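[1] Turn this into a model:
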Amino acid sequence: MTILVTGATGTVGRHVVRHLLDHGRRVRALTRHPARAALPAGVEVAEGDLTSAAGLEAAFDGVTAAHLITFGGDYRPLDNGPRIVELAERAGVRRVTVLGGWREGTLEPALRASRLEWTFLQPVQFMANALTDWAGPLRATGRVREPYGDRKSPPIDEHDIGAVAATVLTRDGHAGRSYHLTGPEVLTARAMVAILAEATGRDLRFDELTPDQVRREWVAEGRRPDLSLFRAFSEVDGAGQADLVEMLLRLYGTPNELATTVTGDVERVTGRPPRTFAQWAADHAHHFQP
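    I've put the predicted structure just below:
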């Protein structure tokens, strides 16, 4: 059977593709830019975009399962969920995994009301966010300058998210479930930088900013950091720089039990424990070298 992977060249999607190939499955990858898609040999590439129905009918043709994402390239939730579900059902798709974003859009309720066997994957902080957020400043200065260094999260390796998706797509028993995917341990931002220091052999530090320093540097002085959360929050209509900063400060500074609780969902689905941040850091240490 052919399995469609949307977001196939993204942080998680490329791992879903690799795990499905390891399962011996035929994979079709949906991408907006086929010519630039660096995908493994044997993967069928289909041009298309989930935000537009154009091309999706052909992408779903002959597909029995699909990995879907709930947002477009601008991180906004999809507004055409019912149309996507209609095309999938018409094509004979039976099973889907859904990688959720920051907030629910139109795809999730459309799936709940459909005949499809859906499974929602709701990961916490990606370990790969450390690349997006910290690789640049750590290479340049050896310092991360952010607020709330003791904020906590059980970050998950995107490799494990891909493994969960591939398992759900190829095995029975997961329909109608939502999995809260975490890594094996709760870490502070400060501790993650210390782990990166050990992995790289460099003197890396977390310099904590006060909320007022953040407002001054990131708003008044316009020195906006390249943080993944800024890109995610930019989906909020009409949000300016000051609004984004306040949303980030509230998120970082407000304890959230759900977002800081380790679950066993990765091991329950895949049969093995999730990878640690130390393992991830060792694999990616070269990205943090000057």
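[2] Please make it C-alpha for all contacts and neighbour counts, starting now.
    Fine.
[3] Tell me how far the residue lying closest to residue 218 once chain neighbours are set aside lies from residue 253.
    Excluding the flanking residues, the one nearest residue 218 by CA to CA, 6 or more residues apart in numbering is residue 224, at 4.8 Å. For residue 224, the distance to residue 253 equals 18 Å [CA to CA, to the nearest Å].
[4] and the residue nearest to residue 218, how many residues sit next to it?
    Neighbourhood size, residue 224 [other CA atoms under 10 Å]: 14.
[5] Secondary structure of it: a helix, I assume?
    No: assessed by DSSP: H, G, I helix; E, B strand; the rest coil, residue 224 does not belong to a helix; its assignment is coil.
[6] wait, it sits on residue 215?
    No: using CA atoms under 8 Å, residue 224 makes no contact with residue 215, being 10.0 Å away.
[7] burial measure for residue 133, as a count.
    Neighbour number of residue 133 under other CA under 10 Å is 16.
[8] so what secondary structure elements neighbour the helix or strand containing residue 232?
    Following DSSP states H and E, one finds residue 232 within helix 228-233. The contact analysis (3 or more CA pairs under 8 Å, 6 or more residues apart in numbering; DSSP states H and E) places helix 228-233 against helix 129-140, helix 241-253.
[9] Another sequence for comparison is provided below:
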Amino acid sequence: MTILITGATGTVGRHLVQQLTEAGHEVRALTRDPATAELPAGVEVVAGDLTDPATLPLAFDGVTAVHLITFGGSDGAPLTTGAELVRLASRAGVRRVTVLGGWEESTVEPALRASDLGWTSLEPVEFMSGALEWVGSVREHGAVRLMAGWASAVVHEADIAAVARVALTEDGHAGMTYPITGPQALTPAERARLLGTAAGRHIGFEQLTEEQERERLRAYGYPEEYVEFGIQLATQPPEQAAVVHPTVERVTGRAARTFAQWAQEHADAFRGA
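    Below you'll find the model as predicted:
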């Protein structure tokens, strides 16, 4: 069976391609630029753009399972081509689909609900890799600087991929919605301490005022709409943010990776900051 991975060069996609390849599955990786994909040997890398279904028929040809992301393009906007993507999957005879959801539904989820495809919704709360956005702050201030101080059950990207891998290769997951978290809820201050331990240096935490948070978000070049969303998120955390779910262990049979493990894997980024 050939498994198509969309978003193959992304944070979760790379882990998923690696895990499936190591397990001996035939993997087809979709990317807008195959020349820069840098994926493992043996992976079939094909060009295509989820925002342009006309580029995709060959990518779907002959696949039996598909991992879908719900955004496309460099701006991360929700896909508007969900109906076309689902039609391509149905015509190809796809039997299993996983969908990596975002904050809000795109056109992909309603199209799947209206189809006869067996699909699994993956719903991680917050990626551990979001901490990489703190590198600049650590470099300049020796601290993580944020307005939000609430705890989040952040999840390792490899664990999201591991749940997807099982759902794409084993029966019994169609129709399931999987909330995916790490094994504990940690505040930014707690994560900063763990990063400092891994990097062998002190990394503090400074809680910003609302205006300082606006300045921080604007410095990334985010539009005002996103800045306001960030302020809302900092002051009104999602109810599910700190809830730990046993999904990773229940689906994969292995305990979820800790943030301390993630910090060790990325210590060099903070050691040199």
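[10] related to what we said a few turns ago, tell me which of the helices and strands packed on helix 228-233 of structure 1 sits nearest to residue 268 of structure 1.
    Among those, the nearest to residue 268 of structure 1 by CA to CA is helix 129-140 (24.6 Å).
[11] How about residues contacting stretch 262-273 of structure 2?
    128, 132, 135-136, 138-140, 156, 194-196, 198-201 (CA atoms under 8 Å, 6 or more residues apart in numbering).
[12] now do stretch 165-180 of structure 1
    16, 19-20, 23, 65-67, 95-97, 117-124, 263, 265, 269-270.
[13] Give me the buried subset of those.
    Buried by 16 or more other CA atoms under 10 Å: 16, 19-20, 65-67, 95-97, 117-124, 263, 265, 269-270, out of those.
[14] Among those, which lie within strands?
    In this view, these that belong to strands under DSSP state E are 65-67, 95-97, 117-123.
[15] any idea how far residue 124 of structure 2 is from residue 43 of structure 2?
    26 Å.
[16] and residue 6 of structure 2, how many neighbours does it have?
    25.
[17] before we move on, what about residue 221 of structure 2?
    Residue 221 of structure 2 - counted by other CA under 10 Å - has 10 other residues nearby.
[18] quick one: what's aligned to residue 280 of structure 1 in structure 2?
    With TM-score structural alignment as the criterion, the equivalent of residue 280 of structure 1 in structure 2 is residue 262.
[19] Could you identify the helix or strand that succeeds the helix or strand hosting that match?
    Using DSSP H and E, residue 262 of structure 2 sits within helix 259-265. As assigned by DSSP H and E, the chain's next helix or strand after helix 259-265 of structure 2 is helix 267-271.
[20] in that following helix, what's buried?
    267, 269, 270, 271.
[21] any idea how far the last one lies from residue 205 of structure 2?
    Read it as residue 271 of structure 2. Taken as CA to CA, the span from residue 271 of structure 2 to residue 205 of structure 2 is 16 Å.
[22] again, but for residue 133 of structure 2
    In terms of CA to CA, residue 133 of structure 2 sits 14 Å off from residue 205 of structure 2.
[23] shouldn't residue 13 of structure 2 be in contact with residue 161?
    Yes: between residue 13 of structure 2 and residue 161 there is a contact at 7.1 Å, judged by CA under 8 Å.
[24] Residues that sit against both of the two, list them.
    Joint contacts of residue 13 of structure 2 and residue 161 (CA under 8 Å, 6+ apart) do not exist.
[25] Which residue of structure 1 is paired with residue 227 of structure 2 in the alignment?
    Match for residue 227 of structure 2 (TM-score structural alignment): residue 245.
[26] again, but for residue 252 of structure 2
    So residue 252 of structure 2 corresponds to residue 270, using TM-score structural alignment.
[27] who touches its match in this structure?
    With CA under 8 Å, 6+ apart, residue 270 of structure 1 has these contacts: 163, 164, 167.
[28] again with residue 217 of structure 2
    227, 230.
[29] related to what we said a few turns ago, any idea how far residue 91 of structure 2 is from the match of residue 280 of structure 1?
    Per CA to CA, residue 262 of structure 2 is found 40 Å from residue 91 of structure 2.
[30] Comparing the two, which residue is more hemmed in?
    For the pair residue 262 of structure 2 and residue 91, the greater number of neighbours falls to residue 262 (20 against 12), based on other CA under 10 Å.
[31] Next, count neighbours for residue 78 of structure 2.
    There are 21 residues near residue 78 of structure 2, going by other CA under 10 Å.
[32] Enumerate every residue touching it.
    Per CA under 8 Å, 6+ apart, neighbours of residue 78 of structure 2: 70, 71, 72, 105, 106, 107.
[33] From those, pick the one nearest residue 5 of structure 2.
    Among these, and counting by CA to CA, the member closest to residue 5 of structure 2 is residue 70, at 12.4 Å.
[34] Surely the closest one touches residue 103?
    No: contact criterion CA under 8 Å: residue 70 of structure 2 and residue 103 do not qualify, at 10.2 Å.
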